[in-house]
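Engineer: Let me see the structure of the following:
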Amino acid sequence: MRAGRLLSILMLLQARGGMTARQLAEELGVSLRTVYRDVEALSEAGVPVYADRGPAGGYRLVDGYRTRLTGMTSDEAESLFLTGMPGPAAELGLGGVLAGAERKLMAALPAELRERAGRVRERFHLDPTGWFRAADEVPHLAAVAGAVWEQREVEIRYERWKRPREVVRRVRPLGIVLKAGAWYLLALTGGEVRTYRVSKVLTAHVLDERFERPPGFDLAAAWSAWAARFEAGVLVGEAELRISPRGLMMLGFHFGERIAAAAQANAGPPDADGWVRTVIPTENINVAHHDMLRLGEDAEVLGPPELRERMAATARAYAARYLADRSVPAGP
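Structural biologist: This next block holds a predicted model:
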């Protein structure tokens, strides 16, 4: 345990340049006294670590000191190669960089860990794209990613769903997210953080002007907050259903776990046939109508009235089409 903690302190100082004892204690989940003892042990072992005094002080390594990755455990070596996604890296323009970094990392590992890491690559593959769909075409992803890295403003021509369909925006790109095979850009525009689907960027002109990132901006937290608002803003309606056990089971497959969980939570007691009444969140009537058709004979829409009437009209159209006599007299 202590050897791993000493290596963690060394790597943290090497990566971040300097940290206070309190920061190290919070990062490692140990007491200040433990940090003091560990830093002393590193110094006694020959690691050139020193303390800066004053409010901006903390522990640092002597400039130029680097250590090799000789303390990495087998589990850590294996997990590193599970993070590699060559497809998305290539889309970002980093395919060659990723391959080079992995080669250097493999060369730095001891022989046993090198073998275990290679075994992971042979036996595990990460595919971020959803079923029954291809990944987005993102010709401007590399340019946008470069602007994110260099903190340069970008002028984009963007296609959106409402009119006017095409708009021009000058944005300050803060980060990029890959979600189920689709790339999204989070950027500052008009004084607020907005989200753009990168496949809808028609042109991207990286400008010379640089910008400062908002202090404390957390990309993961910003994305989670936007995704929650997006889902809440989309699922604005409700549908009351009478649904079979099979239909209830298939809700997660058709519509996702959030709607399936709502159906389970709102379900009443089963009737003699095992069917239950429940309420699920839906989008607008048009989308809800299309979605309910996917459940086929395993669900009956009870409300709202407009949705039920649409389902009835569709059922009548189906009956007229499929029950019509389309027999053709046999030829001579």
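Engineer: okay, CA-based contacts and neighbour counts for the rest of this
Structural biologist: OK.
Engineer: Identify the residues contacting stretch 9-27?
Structural biologist: 31-32, 34-36, 39, 57-61, 66 (CA atoms under 8 Å, 6 or more residues apart in numbering).
Engineer: ignore the last one, stretch 262-273
Structural biologist: Stretch 262-273 is contacted from outside by 248, 276-281, using CA under 8 Å, 6+ apart.
Engineer: which one's the longest strand in the chain?
Structural biologist: When the chain is parsed with DSSP state E, its longest strand is strand 166-179.
Engineer: another one to check against the first:
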Amino acid sequence: MSAGRLLSMLLLLQSRGRMSASGLADELGVSLRTAYRDLARLQDAGVPVYAEPGPGGGYQLVDGYRTRLTGMSEGEARALFFAGLPGPAADLGLAAEVTAARLKLLAALPTGPREEAARTAAVFHLDAPGWYREPEQTPYLPLFVDAVLTQRAVDVLYRRWRAPQEVRRRLRPYGLVLKSGTWYLVAATENRIATYRVAQVLDAVLSDERFDRPRDFSLGTYWTSYLDDFQSRRHTGTATIRLSPRGRRRLPDNVPPEVARAVDATETPVGEDGWVQAVIPTESTGHACGELLRLGIDVEVVAPPELRQAMAETAGILARAYGSAGTAP
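Structural biologist: So this is what the prediction gives:
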């Protein structure tokens, strides 16, 4: 029997309320039989766990029962402080609350974990936006936080890339995701669940409509599926390219990771000069042309013909521009 597993089961019931035995087994990574046995051991130990039969039933603690935060290891205390890094909390309008919670957690911890957690907080800082870009302005992000937590619909004016560019929507927010410094809202409309870039929201107003978020909806699962679908829709073609040794070294700094991974997986030597040939995914002829031009003379497009022609035409335009007499400085 694992005392740590019993404590985890107790904390799951305390934090989530009613849970089925199969749900507990999945969370703890054990068999259903082990979950039933651990529930019985909690009851034998005097923990007030009771079962609610019928559809939607499960196991839960008697109302008002709480256990103290004890037995936290130094590693667990250290990990907790990564959940409250200041940048995202400030974006969400929760900077003061996170700071207060961190102070209370520090005060509640024993001396060893408290010192370890304080050291961790002092030596890590999160700056989410990537290099060479300004942080996006998201004035309506705190409103969406309120809408997600209170399950209220929001009427928005949203700017998208295709026509008509400005559209009005009533959204039922299911969650928020921070991806590479950019906030996204996952929300349901009348007929589907979609993803919206929070910085593209031009106006937002909380409505009086209340909604129930589906119990089986998982934000993490949805986001993983969304990213997979985005990549499959984004890359609709392929190109065969040749890279010099210098181009091969420069590749990760000039193309998306999936393109670099494709080169890793498909590259073959061509000749004795160190050049390699590989097949990469492409989004469109124009996009691939602009991406590959960053590598200059260290890349050659072999196929398809339309991309090779686009590269040649662009190179010709550049040659004419720089070959003509320029304006004196």
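Engineer: re the thing from before, from the contacts of stretch 262-273 of the first structure, which two are the most distant?
Structural biologist: Spanning the widest gap among these are V276 and P281, at 16.3 Å by CA to CA.
Engineer: burial count for the corresponding residue of the second structure for G130 of the first structure?
Structural biologist: Aligned by TM-score structural alignment, G130 of the first structure pairs with G130 of the second structure. Residues lying near G130 of the second structure (other CA atoms under 10 Å) number 11.
Engineer: next one: S224 of the first structure
Structural biologist: Residues within reach of S224 of the first structure, counting by other CA under 10 Å, total 11.
Engineer: Mind telling me what V270 of the second structure corresponds to in the first structure?
Structural biologist: So V270 of the second structure corresponds to P270, using TM-score structural alignment.
Engineer: L318 of the second structure - how many residues pack around it?
Structural biologist: Counted with other CA under 10 Å, the neighbours of L318 of the second structure add up to 11.
Engineer: Wait, the match of G130 of the first structure touches E136, no?
Structural biologist: No. With contact defined as CA atoms under 8 Å, G130 of the second structure does not reach E136; the gap is 11.1 Å.
Engineer: quick one, which of V276 and P281 of the first structure is more surrounded?
Structural biologist: V276 (21 against 18).
Engineer: That one and E26 of the first structure: what is the separation?
Structural biologist: Going from V276 of the first structure to E26 of the first structure by CA to CA, to the nearest Å gives 50 Å.
Engineer: Can you give me the distance of the spatially closest residue to L61 of the first structure that is not a sequence neighbour to A313 of the first structure?
Structural biologist: Nearest residue to L61 of the first structure in three dimensions, chain neighbours excluded: V49, at 4.5 Å (CA to CA, 6 or more residues apart in numbering). V49 of the first structure is 77 Å from A313 of the first structure, where distance means CA to CA.
Engineer: Between those two, point out the one with more neighbours.
Structural biologist: For V49 of the first structure versus A313, the count of surrounding residues by other CA under 10 Å is larger for V49: 19 against 12.
Engineer: R66 of the second structure belongs to a strand?
Structural biologist: No. Under the criterion used here (DSSP: H, G, I helix; E, B strand; the rest coil), R66 of the second structure is coil, not part of a strand.
Engineer: so what's A145 of the first structure closest to, chain neighbours aside?
Structural biologist: Going by CA to CA, 6+ apart, A145 of the first structure has L92 as its nearest residue, at 6.5 Å.
Engineer: right, and L141 of the first structure touches A89 too?
Structural biologist: No. With contact defined as CA under 8 Å, L141 of the first structure does not count as touching A89 (10.7 Å).
Engineer: Give me the more crowded residue out of these two.
Structural biologist: Set L141 of the first structure next to A89 and count neighbours by other CA under 10 Å: L141 wins out with 21 against 16.
Engineer: Return the residue of the second structure aligned against that one.
Structural biologist: By TM-score structural alignment, L141 of the first structure lines up with L141.
Engineer: so what's its match closest to, chain neighbours aside?
Structural biologist: Distances taken as CA to CA, 6+ apart place L92 nearest to L141 of the second structure, at 6.1 Å, with adjacent residues excluded.
Engineer: The one you found: neighbour count?
Structural biologist: Counted with other CA under 10 Å, the neighbours of L92 of the second structure add up to 20.
Engineer: nearest spatial neighbour of the most centrally placed residue in the first structure, skipping sequence neighbours?
Structural biologist: By CA atoms, centre = their mean, the first structure has its centre lying nearest to K179, at 4.4 Å. Leaving aside its sequence neighbours, K179 of the first structure sits nearest to P128 (CA to CA, 6+ apart; 7.6 Å).
Engineer: So the one you found sits against A180, correct?
Structural biologist: Yes. Between P128 of the first structure and A180 there is a contact under CA under 8 Å: 5.6 Å.
Engineer: Tell me which stretches of the stretch 101-250 of the second structure form strands.
Structural biologist: 152-159, 166-179, 182-188, 193-197, 201-210, 237-243 (DSSP state E, counting those that start in this stretch).
Engineer: So what touches the third one?
Structural biologist: If I follow you right, that is strand 182-188 of the second structure. 129, 135-136, 144, 171-178, 193-199.
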